[in-house]
Every structure is written in C-alpha cells, then in structure tokens.
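**Q** Return atomic coordinates for the entry below.
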Amino acid sequence: MSNKEKWIDLAKESYSKAYVPYSKFPVGACLVTKTGEVFTGVNIENASYGLTNCAERTAIFKAVSEGHLEFQHLVVAGETDEPISPCGACRQVLVEFCKADMPVTLVSKTGDLKETTIAELLPYSFTDEQL
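**A** Below you'll find the model as predicted:
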C-alpha cells in the first residue's frame, strides 16, 4: 500500500469521529508534514453554526499547534457522491500554511478521487504579499 493510499484510508477512517449532530455530514482530513508526520482532523459542529470548525482546519490547527509549518499533502474525505471540496474558509487557511503547488486529494464516499493543488483550489488568493 502506498503512502497516499494510507493517507486516504486515514482521512476516511477519521470522519467516523466527526461531531456532526446537526448536519449529519461527517468530513475527515489527513494532513502530512514535510517530515512525514500525519495529523487527522474532523469537522466539529456547534449549535451556533458559525462556530463550527471544518476537518481541514482542525488538521492544520493541530499540526501548527505542535510546531509544524511545512506540509506535503492533504487528503479530504466525505460522504459525498462526488469528491468533496473544501469550503472557502478552509481554502484561505490552506493558502496561509501550504505551498501553492502542494497536492490535495479529494475523496468521495465511493472512493472516487479528484487530484488538485492548493493554487487550483483558490486561484487569485489573498496572501501576505497583499499586506
């Protein structure tokens, strides 16, 4: 089994831990550091919907809080018919912490894959260069 297949399995397995009592829409993410460490994340809902945190941001925040700032791959998996796509807020956070050419694998509930990059997810992104 390749590393990427392991990462896909971890993302899919992690969404069973999602806290989604309102939407019933679990999402899992697997973020891999440049050194090969893996951080999973799930979406965590709140009755005040704006306070909900997505799986991608959970994985990034876990990694950054442990001192990791360089990443090599992200996998996002969800119970969707088509490969799941990160929301706009997640895309902006990804741009903050990941290189534009970093690979991203999006996975559907049936295992269909969409390969993309950070730059393709958020073209014309807002970065520190605009500050």
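
**Q** Could you use CA atoms for every contact and neighbour count after this?
**A** Will do.

**Q** Which element, helix or strand, includes the most centrally placed residue in the chain?
**A** What sits nearest the mean C-alpha location of the chain, by Cα atoms, centre = their mean, is residue 56, with 3.0 Å. Residue 56 is part of helix 55-65 when elements are defined by DSSP states H and E.

**Q** Going by neighbour count, list what's buried in that helix.
**A** 55-61, 63 (16 or more other Cα atoms under 10 Å).

**Q** Redo those residues as a markdown table? Include distance to residue 99.
**A** Output for the buried residues of helix 55-65, formatted as a markdown table (distance: Cα to Cα, whole Å):
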| residue | distance to residue 99 |
| --- | --- |
| 55 | 19 |
| 56 | 15 |
| 57 | 16 |
| 58 | 18 |
| 59 | 16 |
| 60 | 13 |
| 61 | 16 |
| 63 | 15 |
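
**Q** To compare against the first, here's the next sequence to fold:
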Amino acid sequence: MDLRTAAIEVQVRAYAPYSGFKVGAAIRTASGAVYQGCNVENVAYPEGTCAEAGAIAAMVAAGETKIAKVYVVADSPVPVTPCGGCRQKIAEFAGRDVTVTMGNLDGVETSLTLGDLLPGAFDAAQMDRA
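**A** A predicted model of the protein is given here:
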C-alpha cells in the first residue's frame, strides 16, 4: 500500500472533537508491512495520543520494530512535522537516514531524514555506563 494513501485513509478517522485538527500517519517497516495511526484527543489535555504514536503502537503490537519510512498527513496549509515526542518515538525504531515525509491534503510534501528532524537524538548509547 502507498504510504500517502494509507495516511490519508486513517487521517479521516482521527478523533479530534476539540481541536478539529486530524492527523494520519503511516509507517512502512523493514518487512514491507504498513501500519497506520491517527491522533486521538481527550478532553483532559494532554492525555490524547498522536498519529505517529498510534502507528508505532500498531507496529509493535504486530511484532515489528524496524521502521523503514514514515508518512504524516494533516489538513493544513503546509505539511506538519511530527512533534518532538513523536520524533523521539520514531528514533527508537528508525535509523537517522530513514525518510519522514510530511504532507497536506492538497498534495504539498516535504521530506527530511530523521537525523535532520531530530539532531542529537537521545539513544541507547547514552544509557551505556560501561
């Protein structure tokens, strides 16, 4: 499945009754499988979840842990980037060279590597005290 199509398909199902800002995300894994996620708001801010986090959770629940490519879409004038927390979540499962494409419903897209989106990411090497 095409990542843009998968992200748009799930974006319309986002639960965003408070902001009205629906976001969809699609992740392709190293195996070629595609996982989708959408934002889910909660009246008790900030208890909602981001689209990227939902896609990652679906990926992990399916037993996969290697992200090969990410696509994020929103109905916005310009493509929106993943929030800082989601950039770190993506970094847990993707290398710095993984492409993250951000798009809007008008077809405008921007692509960056994860390394460009999150320079200086916190990683497991920083936890090694050896």
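
**Q** Need the TM-score between these chains.
**A** Superposed pair, TM-score by TM-score structural alignment, normalised by the length of the second structure: 0.94. Supporting alignment: 127 aligned residues with a Cα RMSD of 1.0 Å.

**Q** sorry, back to before: mean shift of the helix holding residue 56 of the first structure relative to the second structure?
**A** On superposition with the second structure, the mean distance recorded for helix 55-65 of the first structure (mean Cα distance after the TM-score superposition for the first structure) is 0.6 Å.

**Q** Please, where are all the helices along the second structure?
**A** 3-11, 51-61, 84-93, 114-117 (DSSP state H).

**Q** which one of these lies closest to residue 99 of the second structure?
**A** helix 114-117 (6.2 Å; Cα to Cα).

**Q** average distance between that closest one and the first structure?
**A** Counting by mean Cα distance after the TM-score superposition for the first structure, helix 114-117 of the second structure comes out at 0.9 Å.

**Q** Kindly name the residues of the first structure that line up with that helix.
**A** Using TM-score structural alignment, the residues of the first structure aligned to helix 114-117 of the second structure are 118-121.

**Q** For residue 13 of the first structure, which non-adjacent residue is spatially closest?
**A** Spatial nearest neighbour of residue 13 of the first structure, chain neighbours left out: residue 28 (7.4 Å); criterion: Cα to Cα, 6 or more residues apart in numbering.

**Q** Contacts only, for the counterpart of that neighbour in the second structure.
**A** Mapped onto the second structure by TM-score structural alignment, residue 28 of the first structure lines up with residue 24. Contacts for residue 24 of the second structure (Cα atoms under 8 Å, 6 or more residues apart in numbering) come out as 7-12, 14, 36-39, 51-52, 72-74.

**Q** 10 Å instead, please
**A** Residue 24 of the second structure makes contacts with 4, 6-14, 36-39, 50-52, 54-55, 71-75, 103, as judged by Cα atoms under 10 Å, 6 or more residues apart in numbering.

**Q** for residue 123 of the first structure, same thing?
**A** 91, 95, 100.

**Q** I'd like these written out as TSV, with distance to residue 114 of the first structure added.
**A** Formatted as TSV, the contacts of residue 123 of the first structure follow (distance: Cα to Cα, whole Å):
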residue	distance to residue 114 of the first structure
91	16
95	19
100	17
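
**Q** Relative to residue 131 of the first structure, which of those residues is nearest.
**A** residue 95 (14.5 Å).
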